[in-house]
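J.: Predicted coordinates and the sequence they were generated for:
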Amino acid sequence: MAMELEYPNPLNIAAPLSKMAKQIYLNLDADKLVEQTTSRGQGQLSDAGALCIKTGKFTGRSPQDRFIVQDEFTSKHVDWGDVNIPISEQIFDNLLEKMRLFIADKEIWMRHCRAGADPSIAIDITVINTTPWANLFCHHLFIRPTKDELNKHEQGWVILQAPEFLADPSVDGTRQENFSIINFTKKMILIGGTAYTGEMKKAIFSVLNLILPYKHGILPMHCSANEGIDGDTALFFGLSGTGKTTLSADSDRKLIGDDEHGWSDNLIFNFEGGCYAKCIDLTEEKEPEIFAAIRRPALLENVSFYPLSNSVNYADVSLTENTRVAYPIHHINNAKERSIGRIPSHIFFLTCDAFGILPPISKLTNAQAMYHYLSGYTAKVAGTEIGIREPQTTFSACFGRVFLPLSPTHYADMLGDKLTQNPDTKVWLVNTGWTGGAYGIGKRISLQHTRTIVKAALAGALNNVEFEADPIFGILIPKSCPQVPSEILFPRNTWSNKEEYDKQANNLATLFINNFKQYQSKASSEIKSASPKLTAILA
């Protein structure tokens, strides 16, 4: 029998579901959700106790099928284009009604949760799922309210996720059968046709990327954060394959969060209550914290077992290279109890430069920090994605372009303002890629050297060393670093063919300049001043 639920929100979108659904399971604990998943044959337990499920056709997000409802509010604020694709209010309303009818006489799982560890700006969320394991994901990734917070919970934002519901593109105005639609005015997100759980997490991240700057002047960031023994906070930005998770998971520092944070006037705070880590080639030796976190009731997605066992083979990518695990943040032994930290002392922009041009570490001025934040550069190499044989440059503004409803220059300007207001915050560009030559010729920078360099920066060991400006990029390279060979700090010195280095450096600088053209009309003169200077090698 369905439960009758009361909601203070005037729109009252979720309430009619209580009259239509066959059964509503409200705020079940994690163990019960695991039991319901296995009893329905939707998943099985690993030997470590984690729940293993498969998400079906979609094992990752589908950015081309993510829409924002274009209405009076969003028309004034959203940066429309290939990332933020508009859809009409009528299409949204029609799909909402179809989804309401679709879930009639079905079991649904509802959960009250939150986003934002800073209680002064936290948003309440009501999630509606058609599977218990999707609700388990929300239990892990969103913030779990206390009993008192649950008593005061408002409907807030509503996520309605029904993977079994398929749109008809010819009628419903979508591109395919799957879709994710954000409606800022109605505070609602519709997700259909895909069971990939990350769509829910990133939809809320997109919401926060608009409302936090717009309402609170808070900079939302796609980064991890940790805290030292003295309370100093460090942020780590980086695209896939750059080492963001590896470098931020430091047993000597407390984890604030692994993926999404806000920077307000006086603190850094996590948006989430859990972690969503990649599992490809995971081993206890390489990632001991993550490996130990994979226990009941963690949720493993799209992994495979060794034959005749329930032991996970993390090297098996037959389903996808994007194998994932979701778990509450307290599964990490050194996670901070309150996911809040001070204004950052250090910010690290991580890049995997497969062309072997950028130094292992360099210090950035405020203008350079804004420029590289807007650029969000890395390079993909063979093996990271199907079809990649040669290094390919990737630029993703603010290290998360696909989640930004506003113009990327808006976030870069906000970062510049934060750095101006906090002059003691140091920004570093760290190359975790190649040295001595490009991919295929040179070698990958030692992870041990990278960790040593990052620890040196955090400890203040680079504060009083001499720096030298790179002639092309202008970034400041330290002439020495404790326990690191000085010859590797200047990449040109590691190349046997110096002329080839100069040529490749020129090529990389040109790629930066060409990418930046899309922001030229909106970027400030300060950001433009940090552009690479090709004349430095053409003279």
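T.: Sure, I can see it. None of these values were measured; they are calculated from a predicted model.
J.: C-alpha only now, for contacts and for neighbours.
T.: OK.
J.: What are the buried residues along the helix of greatest length in the chain?
T.: The residue-count maximum for a helix in the chain (DSSP state H) belongs to helix 498-516. Neighbour counts using 16 or more other C-alpha atoms under 10 Å place 501-502, 504-506, 508-513, 515-516 of helix 498-516 among the buried residues.
J.: check contacts around the closest residue to T494 other than its chain neighbours.
T.: Among residues not flanking T494 along the chain, G436 sits closest, at 4.4 Å (C-alpha to C-alpha, 6 or more residues apart in numbering). Contact partners of G436, counting by C-alpha atoms under 8 Å, 6 or more residues apart in numbering, are G356, G442, K443, P491, R492, N493, T494, W495, S496.
J.: structure B:
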Amino acid sequence: MATSVWYDLRQKHTGIIHINLPIPRLVELSLQHGEGHLTESGALRVSTGKYTGRSPNDKFIVDTPSVHDEIWWGNNQSVSEEAFGRLYHKVLDYLGDKELFVFNGFAGADRQHSLPVRIINELAWHNLFVQQLFLRPEDTGWPVPEEAGFTVLCAPGFQAVPDEDGTNSEAFVILHFEQKLILIGGTYYAGEMKKSIFSILNYLLPRQGTLSMHCSANQGSRGDVALFFGLSGTGKTSLSADPERFLIGDDEHGWNDNGVFNFEGGCYAKCIHLTYKNEPQIWDAIKFGTVLENVVFDEQKRSLDFNSEEITENTRAAYPVSYIPGSIYPGTGGHPETILFLTADAFGVLPPVVRLSPDQAMYYFLSGYTSKLAGTERGVTEPQATFSACFGSPFLPLSPVVYANLLKDKIAAHKTRVFLINTGWQGGPYGIGKRISIQHTRQMVSAAMAGALDQVCYTTHPVFNLSVPLTCPGVPADILQPQTTWSDPKAYEIAALKLAAMFHKNFANFAGMPATISAAGPFPGL
């Protein structure tokens, strides 16, 4: 295959190609093509069909000599150059007479580490999505890139044939680092484009000494920056969209010698059970130009039902960060004073807020714990522990130790305080206990960022070896100690020991870590 995707495409293509169309025009074309519906809020509502989330089993990296020894193959599937080449030309043939939409922009708000991207779409709404999610030249003031650092070729209508194409299904997401190309097909879920670019940056930036992170970030009035790490559903977007602070970005950031910077120009918020009361900034961001994925709506009234899980629990809203009042664009900030690891513990045993030592920060960063809930996936009948290294293992081409060591060095250099925040359940597991209120969680987060938890008294958790504050401004003291919220102390102990054992088992994957870090988890021997 040729090294220039853009050249190959233009050689074969006979249809219309639109480049960097304005947002209103993309909305118009999406409606004209029957790709979506305009809702009462002005947002464009679309359906992604069979795939309502990422498809990790359909993601591959092309195994070439230049990357083979660097890739964390225990976490990534390989595909040969030959198989990739055959599929690539099939996709070009499929797109040959299609009306196409091209976005030329950037990923990375730090100009020094910005990656020029070209994203080629079969659908107008997909191009609207990437224009809202990535950095637009007209917004940054940077010139339109003449050459792409990476190209995404997205053809959702093309379906692979596994027996012929070496894929696992009709869907595929393939990263080719040498050709600087991402090939996507068989899935209409727009998040695949976003996360593929994130995976590319997770490969490129650490090799340049910049830590790439799956986290949101905001900044206070005195310039203090906070990072929020967490998997889907733990509250990254909700907690970072704080009316009292300035949003830098909601999902993906880098941390270099200058400070932190957003990889994107937009947000991709979960909106299941969205209410104005709990998340006013996200609620108000759902307006003209916003893309709503799979939200149930009334086709006659064009009204939205954010509470319905009829299609999926993973409903999403994609909008530019400028839709959040007081947001920082392009998203850059200083070195973080506070880091918050977010987990939604459905077992109901972790404290709602704890302070982590540097070794504990490495332990819980590498663990990346949260839990899946009963009913959210077929076959899941009770809460299941999920460990995702660095709070984002599906997007890590390199070993998690690479990212952990970079984080350790930066925490030490900038004396960053680190906390673990449980946004999950108390008083019992999911189905018995209650979820910690977002109002109390916001109070704990605010106290951690303001330094109000630096001087309070702490106690050590008897199972998890964590420092738990005895008091926190604005939070009832009785909810800070999770064991006191259960009616049956023995049942709590059994549940806590069960989760602790899961931590120990998972951390065995990092046997080469220093002994001080390995010992920073739940008490040894439990």
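T.: Okay, I see it. Please read these numbers as outputs of a predicted model, since none were measured by experiment.
J.: Could you quantify their similarity as a TM-score?
T.: Once superposed, chain against chain, the TM-score is 0.95 (TM-score structural alignment, normalised by the length of the second structure); 523 aligned residues with a C-alpha RMSD of 1.8 Å.
J.: ok, and what's touching the longest helix of the first structure?
T.: With C-alpha under 8 Å, 6+ apart, helix 498-516 of the first structure has contacts from 355, 357, 375, 395, 437, 472-473, 492, 495, 531-534, 537.
J.: Stretch 32-52 of the second structure now?
T.: Contacts for stretch 32-52 of the second structure (C-alpha under 8 Å, 6+ apart): 27, 30-31, 123-125, 187-190, 286-295, 301-304, 312, 314-315.
J.: What range does that stretch cover in the first structure?
T.: Under TM-score structural alignment, the counterpart of stretch 32-52 of the second structure in the first structure spans residues 39-59.
J.: Helices of the stretch 351-500 of the second structure, residue ranges please.
T.: 358-367, 400-414, 438-450, 489-507 (DSSP state H, counting those that start in this stretch).
J.: In JSON lines: these, plus distance to A477 of the second structure.
T.: Shown next, in JSON lines, are the helices of the stretch 351-500 of the second structure (distance: least, C-alpha to C-alpha, whole Å):
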{"stretch": "helix 358-367", "distance to A477 of the second structure": "24"}
{"stretch": "helix 400-414", "distance to A477 of the second structure": "29"}
{"stretch": "helix 438-450", "distance to A477 of the second structure": "11"}
{"stretch": "helix 489-507", "distance to A477 of the second structure": "18"}
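J.: Select, out of the ones you listed, the one closest to Y323 of the second structure.
T.: helix 438-450 (21.3 Å; C-alpha to C-alpha).
J.: Would you check the span in the first structure matched by the closest one?
T.: With TM-score structural alignment as the criterion, helix 438-450 of the second structure aligns to 447-459.
J.: As a check, name the ranges of all strands in the stretch 51-200 of the second structure.
T.: Secondary structure of the stretch 51-200 of the second structure by DSSP state E, counting those that start in this stretch: the strands cover 59-62, 77-79, 100-107, 115-121, 150-155, 172-176, 181-185.
J.: To M444 of the second structure, which of the ones you listed lies closest?
T.: strand 100-107 (32.2 Å).
J.: tell me which residues of the closest one are tucked away?
T.: L100, F101, V102, F103, N104, G105, F106, A107.
J.: With T459 of the second structure as the reference, name the closest of the helices of the stretch 351-500 of the second structure.
T.: That would be helix 358-367 among those, by C-alpha to C-alpha, at 15.5 Å.
J.: which bit of the first structure covers that closest one?
T.: Against the first structure, helix 358-367 of the second structure falls on residues 366-375 (TM-score structural alignment).
J.: Quick one: average offset of that stretch versus the second structure, please.
T.: For stretch 366-375 of the first structure, the mean deviation from the second structure after alignment is 0.5 Å (mean C-alpha distance after the TM-score superposition for the first structure).
J.: Go ahead and name everything in contact with that stretch.
T.: In contact with stretch 366-375 of the first structure (C-alpha under 8 Å, 6+ apart) are residues 349, 395-399, 408-409, 412-413, 415-416, 419-420, 427, 475, 512, 515-516, 526-531.
J.: Ends of stretch 257-267 of the second structure, what's the gap?
T.: 25 Å (C-alpha to C-alpha, to the nearest Å).
J.: how far away is the counterpart of G341 of the first structure in the second structure from E252 of the second structure?
T.: Alignment note (TM-score structural alignment): G341 of the first structure maps to G333 of the second structure. Distance, G333 of the second structure to E252 of the second structure, by C-alpha to C-alpha: 13 Å.
J.: can you pull the buried residues of stretch 244-260 of the first structure?
T.: The neighbour-count check on stretch 244-260 of the first structure (16+ other C-alpha under 10 Å) flags 244-245, 247-250, 253-260 as buried.
J.: The residues you listed in helices, which ones?
T.: K244, T245, L247, S248.
J.: May I see the residues you listed organised as JSON lines, with distance to F467 of the first structure added?
T.: Output for these, formatted as JSON lines (distance: C-alpha to C-alpha, whole Å):
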{"residue": "K244", "distance to F467 of the first structure": "25"}
{"residue": "T245", "distance to F467 of the first structure": "28"}
{"residue": "L247", "distance to F467 of the first structure": "24"}
{"residue": "S248", "distance to F467 of the first structure": "25"}
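J.: Nearest to F102 of the first structure, out of those: which one, please.
T.: Closest to F102 of the first structure, out of all of these and judged by C-alpha to C-alpha, is T245, at 39.2 Å.
J.: what do we get in the second structure for that closest one?
T.: Checking TM-score structural alignment: T245 of the first structure goes with T237.
J.: could you list every residue that touches that match?
T.: Applying C-alpha under 8 Å, 6+ apart, the residues contacting T237 of the second structure are S216, D250, D251, A269, K270.
J.: any idea how far the third one is from F228 of the second structure?
T.: This points to D251 of the second structure. The value you get for D251 of the second structure to F228 of the second structure, if C-alpha to C-alpha is used, is 9 Å.
J.: Show me the common contact partners of the two, please.
T.: Here D251 of the second structure and F228 have C215, S216, A217, K236 as joint contacts, going by C-alpha under 8 Å, 6+ apart.
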